[in-house]
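S.K.: The following block contains a protein sequence and its predicted model.
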Amino acid sequence: MACLTETIIHQAIQGDKAAFAKVYQHYRTPALKFSISLLKDKEEAENMVHDVFIKIWEKRALINPELNFSSYLFTCLRNMIFDYMKQMEKGQLLRQRYMERMERTTEDDQEELETRCILLHKAIDALSDKRKQILLLNIEGGKSYQEIAESLRISKNTVKNQLVKAKQLLRERVDLAN
């Protein structure tokens, strides 16, 4: 990977969009390879690379141009990927706990389960129309992020973000009521 001149990086940090585009083009492929090596999912790796560059653009004023930009970029990317992996693990753990609870359900638990269902439906009804639509397409319709994005003509990241926020709100509302 040929070194990008410090001038271009400095211009990008100063807000020069053309210079930032050069930085993006220069680092995109190695960042993508790095992401794929950690995530083993090309589509999610591409999302991470886009997200990290958006974050860098938004926080460019905080970047020290005297430090190694490549190290900064890959450290940010690594941290973002690790955070994502932790969220995924937490989601899998929640699903596993849910399945274990469902297996242990007895007649006594049936009333609690019905109460939770009522709370869950109320929480879903309290979501914004768009967020509710995305959630229902995913859960009831079994649609993937990509399918939802295409049918609603929005980005896959928007679908992902809306689902994360919806599920977080549902968890909070159902847990607080108990």
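M.R.: In hand now; what should we look at?
S.K.: contacts, neighbours, all on C-alpha from now
M.R.: Will do.
S.K.: packing partners for the longest helix seen in the chain?
M.R.: Longest helix in the chain, counting residues (DSSP state H): helix 69-104. On a contact count with 3 or more C-alpha pairs under 8 Å, 6 or more residues apart in numbering; DSSP states H and E, helix 69-104 meets helix 17-39, helix 42-58.
S.K.: can you give me the offset of it from its chain's centre?
M.R.: 10 Å (C-alpha atoms, centre = their mean, to the nearest Å).
S.K.: let's bring in a second one:
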Amino acid sequence: MINYSACFDQELVLLLKDDDDAAFKEIYLRYDKLLLIYAYKKLRNREEAKDLVQDVFTWLWNSRKDFSINTTLSGYLYKSVLNRIFDVVKHKGIIRKYVDSGEHYIEISNEETDYLIREKDIALLIEKEILAMPPKMREIYTLKKKYFLSTKEIATELSLSEHTVSTQMKRALKHLKVKLGIIVLFITVSF
């Protein structure tokens, strides 16, 4: 019987390639907590970090037959986690840019095509949140972001003070940013 805890990482990788569940379990036990701490320090979100590390281990198991590394196992796992952290941060930046702009499209380069489906879901969620705003706030937001009216023009059209229009716009943006946090959590957990 093999003592997996005494095996070197390279031995565990070879056993893993031969569908050895116990080798995978040993790899998981060795690196799970360390990778979780590493991801948490970068993301500052425990649930995102757990999901991200779980994704790395799921990928490792699913691609065990084709798995090959040119470095140490630990280095490979840390690099995998770091790449996924970059993906999460990049995706959050895209969402934040989208909501802050008030526009209902995102320009996506070829490297970001994997976010197309998410972008459509996000657009629907943002539209839903805009529709959930109080009527006057929604009207002001729409006039500002969709019809590009100035604060003064909106105030004149709605017979409100410019201060009221500015306050309502700030509240509308705050409303969307608060909901954005929930959207980001939902998107990263469900995808």
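M.R.: Right, received. Where do you want to start? Owing to the predicted nature of the structure, the values given are computational and were not obtained by experimental measurement.
S.K.: Work out the TM-score between the chains.
M.R.: Once superposed, the chains reach a TM-score of 0.55 (TM-score structural alignment, normalised by the length of structure 1), with 118 aligned residues with a C-alpha RMSD of 3.4 Å.
S.K.: Compute the inter-axis angle for the longest helix of structure 1 and helix 42-58.
M.R.: Angular relation of helix 69-104 of structure 1 and helix 42-58 on a 0 to 180 degree scale: 130 degrees, by axes from the mean of the first three to the mean of the last three C-alpha atoms, to 10 degrees.
S.K.: for helix 69-104 of structure 1, which positions count as buried?
M.R.: By neighbour count with 16 or more other C-alpha atoms under 10 Å, helix 69-104 of structure 1 contains the buried residues 69, 73-74, 76-78, 80-81.
S.K.: again, but for stretch 53-63 of structure 1
M.R.: Using 16+ other C-alpha under 10 Å as the test for burial, stretch 53-63 of structure 1 gives 53, 56-57, 60.
S.K.: Check stretch 168-184 of structure 2 too.
M.R.: Under 16+ other C-alpha under 10 Å, the buried positions of stretch 168-184 of structure 2 are 168-169, 172-173, 176, 180, 183-184.
S.K.: Give me the contacts around that stretch.
M.R.: Stretch 168-184 of structure 2 is contacted from outside by 92, 95-96, 99-100, 122, 125-126, 129-130, 133, 137-138, 140-141, using C-alpha atoms under 8 Å, 6 or more residues apart in numbering.
S.K.: try 7 Å this time
M.R.: Identification of contacts with stretch 168-184 of structure 2 by C-alpha atoms under 7 Å, 6 or more residues apart in numbering yields 92, 129, 137, 140-141.
S.K.: can I get the residues you listed in a markdown table with distance to residue 149 of structure 2?
M.R.: Putting the contacts of stretch 168-184 of structure 2 into a markdown table (distance: C-alpha to C-alpha, whole Å) gives the following:
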| residue | distance to residue 149 of structure 2 |
| --- | --- |
| 92 | 28 |
| 129 | 21 |
| 137 | 14 |
| 140 | 9 |
| 141 | 10 |
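S.K.: now, which of those sits nearest residue 154 of structure 2?
M.R.: Taking C-alpha to C-alpha as the measure, residue 154 of structure 2 sits nearest to residue 140 out of the contacts of stretch 168-184 of structure 2, at 6.9 Å.
S.K.: so is the closest one in a helix, a strand, or just coil?
M.R.: Look at residue 140 of structure 2: counting by DSSP: H, G, I helix; E, B strand; the rest coil, its state is helix.
S.K.: picking up where we left off before, which of the buried residues of helix 69-104 of structure 1 sit farthest apart?
M.R.: Going by C-alpha to C-alpha, the pair spanning those furthest: 69 and 81, at 18.2 Å.
S.K.: mind checking what residue 77 of structure 1 lines up with in structure 2?
M.R.: Mapped onto structure 2 by TM-score structural alignment, residue 77 of structure 1 lines up with residue 81.
S.K.: try residue 19 of structure 1
M.R.: Counting by TM-score structural alignment, residue 19 of structure 1 corresponds to residue 23 in structure 2.
S.K.: number of nearby residues for that match?
M.R.: Residue 23 of structure 2 has 24 neighbouring residues, counting by other C-alpha atoms under 10 Å.
S.K.: what does the one 3 residues further on give?
M.R.: One way to gauge burial is a neighbour count; for residue 26 of structure 2, by other C-alpha under 10 Å, it gives 19.
S.K.: count of neighbours near residue 34 of structure 1?
M.R.: Residue 34 of structure 1 is flanked by 17 other residues according to other C-alpha under 10 Å.
S.K.: any idea how far the alignment partner in structure 1 of residue 57 of structure 2 is from residue 3 of structure 1?
M.R.: For residue 57 of structure 2, the aligned position in structure 1 is occupied by residue 53, per TM-score structural alignment. Distance of residue 53 of structure 1 to residue 3 of structure 1, given as C-alpha to C-alpha, to the nearest Å: 18 Å.
S.K.: just to revisit the earlier point, nearest to residue 173 of structure 1, of the helices and strands packed on helix 69-104 of structure 1?
M.R.: helix 42-58 (28.9 Å).
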